[in-house]
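Undergrad: Got a sequence here, can you build the structure:
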Amino acid sequence: MPHRILLVEDDFSIAEMVRHHLEKEQLTVEHAADGEFALRLFAAHTYALLLLDLMLPGVDGLEVLRRVRSESTVPVLILSAKDTDVEKALGLGFGADDYLAKPFSLIELSARVKAILRRASQYTGAPAAAEPTLLRVHELTLDVEAHLAYKNGSPLNLTAKELLILKLLMSHPKRAFSKEQIYRAVWDDAYYDDYNAIQVHVSRLREKIEDDPAKPAYIKTVWGIGYKLGEF
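TA: Reported below is the predicted structural model:
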């Protein structure tokens, strides 16, 4: 059965272009032109992915995302031309999984959608392990199987991308990763020179795990390369 995707976009020309392209990829796309209708559709059906524009009439995209996240962990790919709203959606507890800046190419959109759906299928279809795999660095603990992170025993509200970045660094504590390597490992996709996406996620992750995000101890910047785990 094809994956069902909910596209929330008030620009009908963009919506029709995206719908037509993804349906050629054997995906089922349902369209909502405003936030209120999107929430009604979401309540009535099960979706594998939400493609969400942030600039919507009436109920805006951030409010749609907040309400969706209050009851579901469905992957959300943001489509937006405003960096400030994208940063809010990716961090601050809103919980978006990824974003594409407008204007975007349909080839890149298709690649991002396939990568997200592939990861979601891996998470839901993987057999449960007898013992959880735990990664520990100083005050941080990451339960790999449960996709949960803790600091001093208190749970951290991390998004899926933040968890994957943290897992990558904690699994290789002495290795420095370039932005391209992080992108390929976390997004599971070809690198599109999208430095901003990585910087936004790392910045939000630091705000959640560091005592002082301005002087990070866990995620160190390696100038000219990328990031690595700090040493304790």
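Undergrad: Please make it C-alpha for all contacts and neighbour counts, starting now.
TA: Will do.
Undergrad: Quick check: nearest residue in space to residue 205, chain neighbours excluded?
TA: Once flanking residues are discounted, residue 205 sits nearest to residue 162: 5.9 Å by CA to CA, 6 or more residues apart in numbering.
Undergrad: Contacts only, for the residue positioned nearest the centre of the chain.
TA: Taking CA atoms, centre = their mean, the centroid of the chain lies closest to residue 97, which sits 1.6 Å from it. Neighbour list for residue 97: 75-78, 90, 159-161 [criterion: CA atoms under 8 Å, 6 or more residues apart in numbering].
Undergrad: next up, for comparison:
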Amino acid sequence: MSRILLIEDDPAVREGLQLALSRRGHAVHAVATGEQGLERLSGASPDVVVLDLMLPGIDGFEVCRRIRATGEAPIIMLTARSDDMDVVAGLEAGADDYVVKPVQPRVLEARIRAVLRRAGGETQRAGTERTEPERHGDLTIDRAGLVISRAGTPVRLAPTELRLLLELSRAPGRVLSRGQLLESVWEHGYLGDSRLVDACVQRLRSKIEDDPAVPVYVQTVRGFGYRFGPL
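TA: Reported below is the predicted structural model:
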């Protein structure tokens, strides 16, 4: 049974999603404001956070940034429009995925199960990975321990950022399209869009590159996708 923190100010949406997810076997704690969500987060360890962007008081973007600054729980944001710039802003703030309102519980639950599989699957796979850390310039990737470091200093990555780096670095120099990354990292390429990949790449670059504008490790191959360097 997974623990879900639902932060949604609309009572009808909040109660409906809480009921639907509970019936699907999840333990759901639902709150109405960002302040309540952050308070709850500090006293509990949810497996997933489902976060509405448009909240009174502290909005969803700020809540997302604060969660990312202190924790690694996957974040699925709820947004009113799929083509809105809010989607990009939310992803850049640290969200792992998004669902467009009006929310279909079965779609949200599928996304929740996907992020839980990604987190659990990477941990299980770590035991079968090579035991010797890989060194790429000053970047070290320890697949067995799921530890990333630069010049000997650990780098804290969110689960999706870590999974993206591990996927890209499995074959340095190989170009992976956004579609391939959506399927291998997010596990729902047929439902996803390239903004998930691009925003996660930008977050990853901000943590492992000296100059994210001139990346060494996660390189763009214009018109095709991304590859891992240095070559």
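Undergrad: Once they're superposed, tell me the TM-score.
TA: Superposed pair, TM-score by TM-score structural alignment, normalised by the length of structure 2: 0.80. Supporting alignment: 226 aligned residues with a CA RMSD of 3.0 Å.
Undergrad: about what we covered before: can you list the buried residues in whichever strand or helix holds the residue nearest to residue 205 of structure 1?
TA: Element membership for residue 162 of structure 1 (DSSP states H and E) is helix 160-171. By neighbour count with 16 or more other CA atoms under 10 Å, helix 160-171 of structure 1 contains the buried residues 160-170.
Undergrad: Just the closest of those residues to residue 227 of structure 1, please.
TA: residue 169 (8.3 Å; CA to CA).
Undergrad: Quick check: the closest one touching residue 231?
TA: No - under the criterion of CA atoms under 8 Å, residue 169 of structure 1 makes no contact with residue 231, lying 11.5 Å away.
Undergrad: Which parts of structure 1 are strands?
TA: Under the criterion DSSP state E, structure 1 contains strands at 4-8, 28-32, 49-53, 76-80, 98-101, 134-137, 140-143, 148-151, 154-155, 176-178, 219-222, 226-229.
Undergrad: List just the one of those strands that sits closest to residue 43 of structure 1.
TA: strand 4-8 (11.5 Å).
Undergrad: now for that closest one, which elements pack on it?
TA: Helices and strands touching strand 4-8 of structure 1, by 3 or more CA pairs under 8 Å, 6 or more residues apart in numbering; DSSP states H and E, are strand 28-32, helix 35-44, strand 49-53.
Undergrad: Superposed on structure 2, what's the mean shift for that strand?
TA: Taken over the aligned residues, the distance from strand 4-8 of structure 1 to structure 2 averages 1.1 Å (mean CA distance after the TM-score superposition for structure 1).
Undergrad: Give the aligned range of the helix holding residue 162 of structure 1 in structure 2.
TA: Mapped onto structure 2 using TM-score structural alignment, helix 160-171 of structure 1 spans residues 159-170.
Undergrad: coming back round to it: in structure 2, what residue corresponds to the residue nearest to the centre of structure 1?
TA: Match for residue 97 of structure 1 (TM-score structural alignment): residue 96.
Undergrad: Would you check how far apart its match and residue 69 of structure 2 are?
TA: 14 Å (CA to CA, to the nearest Å).
Undergrad: do the same with residue 60 of structure 2
TA: 14 Å.
Undergrad: Buried ones only from the contacts of residue 97 of structure 1, please, as a PyMOL command.
TA: Filtering the contacts of residue 97 of structure 1 down to the buried ones (16+ other CA under 10 Å) takes a single PyMOL command:
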select buried, resi 75+76+77+78+90+159+160+161
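Undergrad: Can you tell me which of the contacts of residue 97 of structure 1 is nearest residue 144 of structure 1?
TA: Closest to residue 144 of structure 1, out of all of the contacts of residue 97 of structure 1 and judged by CA to CA, is residue 160, at 11.7 Å.
Undergrad: list the helices and strands the helix ranked longest in structure 2 packs on?
TA: In structure 2, taking DSSP state H as the definition, the longest helix is helix 105-126. Packing contacts for helix 105-126 of structure 2, counted by 3+ CA pairs under 8 Å, 6+ apart, involve helix 11-23, strand 48-52, strand 97-100, helix 159-169.
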